[in-house]
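In: Sequence and computational prediction follow.
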Amino acid sequence: MHPHLKKVGDTSQLYVQDKPFLVLGAELHNSTASNVKFLQSVLPRLVEYSINTIFLPVSWEHIEPEEGTFNFNLLDGVIESVRSHGFHIGLLWFGSFKNGESAYVPTWVKQNPERFPRSVIWKDGYLTTTKTLSVFHENNVEADAKAFQRLMGHLEATDKDNTVIMVQVENESGVLWDSRDRSDISNKLYKENVPKELLSHLETAQLAQQFKTRFPKVSESGSWESVFGRGENTEELFMSWYYAKYIDRVAAAGKKVYPIPLFINVALNIADSLPSKVWKRPNQYPSGGVLPHTMDIYNAATSHIDMYSPDIYADEFEEFCDAYRHGGNPLLIPETRRDYYAAERVFYAYGKCKAIGVSPFGIDSVWEESALYKTHFGLLKQVSSQILEAQAKNKIFGFHFDDRAVSRPLVHSFGNITAHIDRIHSYGKPQSGFGLIMQTSDNKFVGIGYGYTVQFSSSTDHRVEIMSVEEGRYVDGDWEQTRLLNGDETASNSRWQFASVNPDYGDYHVPLCYPATTGLSICNIYVHKNLYGMFP
C-alpha cells in the first residue's frame, strides 16, 4: 500500500508500508541534490543524526527541459542514493513557485511571457511585471499540472518500496512586494462577487481565531471589499483563494495517478529570530500563502492537500505549532532552525501538538549548529513507537521551559493521574528544560529530555507515589537499564527528575544532582487510598 495519512484519535498519522511512521527529518540546501555525486558526499554524515527522512527538491526545469520531453535520470539517481543509505524522502516540487518567485520553471516557460503571463505589482510608484507566474492564467496552471502529473506517475511506476513518502506542492507561494496581483484580470476578479463556496464555508466552519480577529464582520455577499472590508488584509485573502485554487489543481493532477500525502509549506508573517514579535504586512512576505489567518480560505478552496505546513524560523515556535493544528490539520514542520532554540522545542511539537514530523533546514552545511538534533533525534528514535502509540491514545505531553524566562509550572492530566511539570531547580543560573512524557500503562510513564521534574497527583481521593525510576535506553526495541535512580536523583522518590547536561550548582557546595546521562527513563508509580487527607 502506498504511503497515506490515517485518522487516529484526535490526530492523523503517516503510514508507510502500512505501519505508523514518525518523521525525523532534515531538509537539504536547495542545490545539494542537483548532482548525485555531491549528494553522496553528504549522505553518510546524516546517518549519524538518527534522521529517517530527507527533504529535498525536484524542479520543473530539470524534469521537463523541453516542452513535452521528460527526463527523470537525475531524480532516479537521487532516490537510489538516498534509498541506499536507509532514508525516506519528502520530495519538494519546485514548480511554478519557489519562495514566491518562478525561478525553477523551464526555460521554455521563462522565455515566453506572452503565453505564460507573469504577475503585476505596484512597486516604487509604478506597475511592474514580475518574474513570477500569474495564478490567473490557464496556460500556467495547466502546464504545471501536466508536469506534476508526469512526476507523480513516474514515482508510482518506479518507487515500489516507498522511498518517497510525501510530496510538497510548490514552495512558499504568494505575491512578493505587494499585497495582491495588479494585472487587469486580477483587478476584474477582485471587483466581482466573492465565490459562494467560500462564503458558505465561512458561514458553517469553526473559524480560526486569527481570522476572526482580522475580520470580525463578514457580509453575506458582494465584492471582496464589500464582504471583508477595504485594505491589504482583504487583498491577501483574495490572493489566498486564487493561490489555493491553483495549487489544488496541480495537486489534483498528481493525486489522480499516485495518491500519496501532499502538503503545502508557508513562509510565516513574522520577523525571524527576534526576541519580541514583529508582525509583517502582506507586502513583506508572500501574500496569499496558507497562514493562520488564511487557513480557512485554503480549507474552503482545496480538497487534494493533506497538510498545511509552517516553516518556523521565528521565536514563536510553540505559538505556530498550536496555530497549525487548527481544524485537525496534521502538524508537519518541513523547515525550521538548526540551532539549539528549535532543537529544544521539537519535543513540544511531537508531544503537545502530535506532529507527524520536524525537519531543520540546511543541516548539511553547518554541522556544529545542528549537533543537538543528533542527540534529540536519537532520543526520539528510541521511543518513536511509544510516541506514535501515545499520540493515537492521547497519552502524551511535550513541553519547553525557556532559560530566558521565569519558569511557570505546567499541569497535564492523564485521566485520573495529573502530572505537575516544572524546570528543574538550579542553585546557579537557570537552564532550559524540555522533553515529553507518555503514559504507556496505568502505572507506567516513559519520559525523555533534560532539565525538568515531574510530580504526580490524583484527581480522586487517592495518593500517587513513585515506586521506582529506571534510567536507560532502548536498543533495537529492547530496554536496557543503566541505573536505578533514587536518593538525590529522585528527591527520595518524590520527584521524577531529568537532570541538565551541565547542572549549575552556583555557590552551593553540595552537588545534589548528577548530570544527565541517557536523557531517557521509565517511572513506575503506585496509587493508594489516602486515609488521612492531604499528604504534607
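Out: Received, thanks. Numbers count the residues shown, from 1 in each chain.

In: C-alpha only now, for contacts and for neighbours.
Out: Fine.

In: For stretch 380-398, which residues meet the burial criterion?
Out: With burial defined by 16 or more other CA atoms under 10 Å, the residues of stretch 380-398 counted as buried are 380-384, 386-392, 394-398.

In: Please apply the same query to stretch 301-315.
Out: For stretch 301-315, the neighbour count (16+ other CA under 10 Å) marks 301-302, 304-315 as buried.

In: So which of the residues you listed belong to helices?
Out: A301 (DSSP state H).

In: Let me have the buried residues of stretch 301-315 in CSV, adding distance to E470 as columns.
Out: CSV is the format used below for these (distance: CA to CA, whole Å):
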residue, distance to E470
A301, 51
T302, 48
H304, 46
I305, 43
D306, 40
M307, 38
Y308, 39
S309, 37
P310, 37
D311, 37
I312, 35
Y313, 36
A314, 37
D315, 34
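
In: can you name the two of the buried residues of stretch 301-315 that are farthest apart?
Out: Farthest pair in those (CA to CA) is H304 and D315. Separation: 31.0 Å.

In: hey, where'd the strands end up in the stretch 201-350 of the chain?
Out: Residue ranges of the strands in the stretch 201-350 of the chain, as given by DSSP state E, counting those that start in this stretch, are 262-267, 307-312, 332-333, 335-336.

In: which secondary structure elements does the third one contact?
Out: In terms of contact count using 3 or more CA pairs under 8 Å, 6 or more residues apart in numbering; DSSP states H and E, strand 332-333 is assigned the packing partners strand 307-312, strand 357-358.

In: structure B:
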Amino acid sequence: MIRRLFAAAALLSTVTAAQAQGSAAPAPLPRLVDAHGARQLEVDGRPFLMLGGELANSSASDRGYMAARWPALAAMNVNTVLMPVSWELIEPAEGRFDFAMVDGLLADARAAKLRVVILWFGSWKNSMSSYAPAWVKRDERRFPRARTADGTPLEILSPFVPANATADARAFAALMRHLKQADPQRTVLMVQVENEIGMIPEARDRSAAADRAFAAPLPAALGRRGSWTQAYGTGADEAFMAWHFARYTDVVAQAGRREYGIPLYVNAALPRPTAVPGKGYPAAGPLPHLAELWTKGAPTIDFLAPDIYYPNFVEWTRRYAALPRNPLFIPEAGQSGAADATGNALFAIGALDAMGFSPFSIDTIPAEGGARLASLYRLLDGLSPLILARQGTDRLWGARAPIAFDGTADLADQTTVMAGYRLSLRFTDPWTPKEKQQPAEHGAIVLATGEGEYLIAGRGVTVTFAPADGRGVAGIEAADEGRMEAGRFLAERRMNGDQTHQGRHVRLPPEEFTVQRVKLYRYR
C-alpha cells in the first residue's frame, strides 16, 4: 500500500510539473474507423465530416498569395483545405529538403482554424511528371521516361524503373517524417499520394523495361494464369499499367506510412462514356473497373477516390461507394461555384455516407458560387453531429435528381421508407414557374430523429408522407422552419398553413437552403 501511495504521488508530481510547463500530449492521429455500418474519418477522437475545398494547383506555392485567401475560405464555412505540396519545392536539390513553405502554410491554416489534406504532387500530377524536381527531369538516364510505341519519350516517369520510385519514396518519407514532428496539432488529416495517375496518349508504357515486364508471367498475387493478354483480353494494356502504377504507388506510400500513420488515398481522372484508354482518358488510374488491381497492388493505400467533373455525379459516386471497404470521398467535385455542387453534396453525404466533399479551385470561386457554398456548408456543419451519428443506418437519406452524361435529368419522384413512414420527394417546386427553376440543382438530406419525426434540409424539393404499413393517412402535426447549431435545431417559424399547403407536404424553396423539423401523426 505504501509503495502504491508513493507511486501515485510521484505520478501526480510528474503530471503537475508537465502541466506547469504547459506541455500536453499530442492530439490523437486522424484515422478511418468503422461506425454503425459506415467508414468514417475520426479527428481528435471524434467523427468528422469534411466540408472541403481544393486549392488551384499553383496556389500553395506562395505563402503571400494565400495570405488573403485563408479568411475567405473560413468565411465560406470550409473546414478543410486540400493543398498541393510538390516534390520540386521540398527537394530542390537531391537530398536537400526545405519545408519552410509547408510549415508557413500550415501555420496560416491553423490561424484560420482550418484543417488540411495534403496532395502529394510527386512522380505524377494529371498523369504527367511536371512537378518532379529539375534534377530528376534533366537526368533521363537515371530517371527514365515512359515511351510511346514509336519510341517517343513522354513527360511521364516510367513506373518500371526502381530508381524513380526510390527517389519519390525518399522525398515522401521526408515529408511525412517532418509532418509527424512539426504538426502535433494534427492540422493535416490525410495525404493524397500522387495525383490522377494514368497513361496518355497510349494505354501502356512501351519502354524496353515495360515491354519486358509485359512479357513476364502474371504476378501470383492476381490469382490468374497465362499472359496479360490471356487474362485480361482487350483490356490487357490498361490492366498491366494499373498493376504497375499501383505497385509503384505502394512503394511511395509504404515509405510515408513507416514515418507517419495518417490515412492515405489515391484519386482518379474519370473517363467519358465509350472513351478509349489512354486516348479518351488517362488509362490505368484507380477506377472502379480496375479497383481489384489497385487494392491488391497498393495495399498501403486506404481508399480510392473519384475526381468528378462530369454531370453523371450520382452514377460515379455510387460506383465508388460500392467498392468493398472504400469510404466515399470526393476530393474534386467539379469546379468551385458550380450550381449543381449543392445537390451533389447533399446526395453524397446523405445517400452514400460520404465522409467528405470538396469542389476544385476553391480559392478562385466566383462570388455567387461562394455565397451558395457558404450557405450549404453552414447548413451541413450544423447538421454534422446528427449526420455522422446516422451514417450507415436507415435514419439518413439524401436525394437529388440523377443527371446523365449528356445532361438529361431524371426528375422522377424518389421514395424511401424511414421511421415508420414512406417519404416521396419531388424535385420541382409547386410555387415557382417551371421556366425559373433548375431542378437538376435541387436536393435534400433527411434525418429521422424519432418515429415519424424528421429534419429535412436542402432546397427546391417538396416531400409528402404516407404510413409505411399502408394503414390510415399521414398528417403533419407540426412543421417548423429553423436553423441548426452544433446538432441542435432552433425553431423559428411554424409552417402549418400555406407553407405546407395546409398539411399536405413539406416544401423547401429553391432560392435558398432551409431546414424544417417535421412531426407526423396518422388518422383514419
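Out: Perfect, thanks for sending it. As the structure is a computational prediction, the values presented were derived from the model and not from experiment.

In: Mind checking the TM-score on these two?
Out: Scored against TM-score structural alignment, normalised by the length of structure 2, the superposed chains reach a TM-score of 0.88; 483 aligned residues with a CA RMSD of 1.8 Å.

In: hmm, back to that, out of the buried residues of stretch 380-398 of structure 1, which sit inside helices?
Out: Short answer: the buried residues of stretch 380-398 of structure 1 in helices (DSSP H) are 380-382, 384, 386-392.

In: okay if I get the residues you listed as a markdown table plus distance to L74 of structure 1?
Out: Converted to a markdown table, those look like this (distance: CA to CA, whole Å):
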| residue | distance to L74 of structure 1 |
| --- | --- |
| L380 | 32 |
| K381 | 30 |
| Q382 | 34 |
| S384 | 32 |
| Q386 | 37 |
| I387 | 36 |
| L388 | 34 |
| E389 | 38 |
| A390 | 40 |
| Q391 | 37 |
| A392 | 38 |
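
In: Now check R495 of structure 1 against structure 2: what is it aligned to?
Out: Counting by TM-score structural alignment, R495 of structure 1 lines up with H505 in structure 2.

In: just G451 of structure 1 next, same as before
Out: By TM-score structural alignment, G451 of structure 1 lines up with G460.

In: Which helix or strand contains the counterpart of A157 of structure 1 in structure 2?
Out: Taking TM-score structural alignment, A157 of structure 1 has Q181 as its aligned residue in structure 2. Assigned by DSSP states H and E, Q181 of structure 2 falls within helix 162-182.

In: still on that earlier bit, which one of the buried residues of stretch 301-315 of structure 1 is nearest R338 of structure 1?
Out: R338 of structure 1 has its nearest neighbour among the buried residues of stretch 301-315 of structure 1 in Y313, at 9.2 Å by CA to CA.

In: What's the closest one aligned with over in structure 2?
Out: Using TM-score structural alignment as the criterion, Y313 of structure 1 maps onto Y309 of structure 2.

In: Ok, F263 of structure 1 next?
Out: F263 of structure 1 maps onto Y265 in structure 2, by TM-score structural alignment.

In: wait, doesn't that match sit right on P299?
Out: No: using CA atoms under 8 Å, Y265 of structure 2 is not in contact with P299, being 10.6 Å away.

In: re the thing from before, contacts only, for the nearest residue to the match of G451 of structure 1 once chain neighbours are set aside.
Out: Distance criterion CA to CA, 6 or more residues apart in numbering; nearest residue to G460 of structure 2, sequence neighbours excluded, is P510 at 3.6 Å. Residues near P510 of structure 2 by CA atoms under 8 Å, 6 or more residues apart in numbering: 429, 437, 442, 459-461.

In: Looks to me like P510 of structure 2 is in a strand.
Out: No: with DSSP: H, G, I helix; E, B strand; the rest coil as the criterion, P510 of structure 2 is coil rather than part of a strand.

In: quick one on the thing from earlier: turn the helices and strands packed on strand 332-333 of structure 1 into CSV, including distance to D184 of structure 1.
Out: As requested, these are arranged in CSV below (distance: least, CA to CA, whole Å):
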stretch, distance to D184 of structure 1
strand 307-312, 30
strand 357-358, 41
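
In: that older thread, what separates the match of A157 of structure 1 from A107 of structure 2, distance-wise?
Out: 14 Å (CA to CA, to the nearest Å).

In: what's the answer for A409 of structure 2, then?
Out: Taking CA to CA, one finds A409 of structure 2 at 44 Å from A107 of structure 2.

In: Ok, R395 of structure 2 next?
Out: 39 Å.

In: Kindly report the same for P510 of structure 2.
Out: 39 Å.

In: What residues does the match of F263 of structure 1 make contact with?
Out: 190-193, 301-305 are the contacts of Y265 of structure 2 under CA under 8 Å, 6+ apart.
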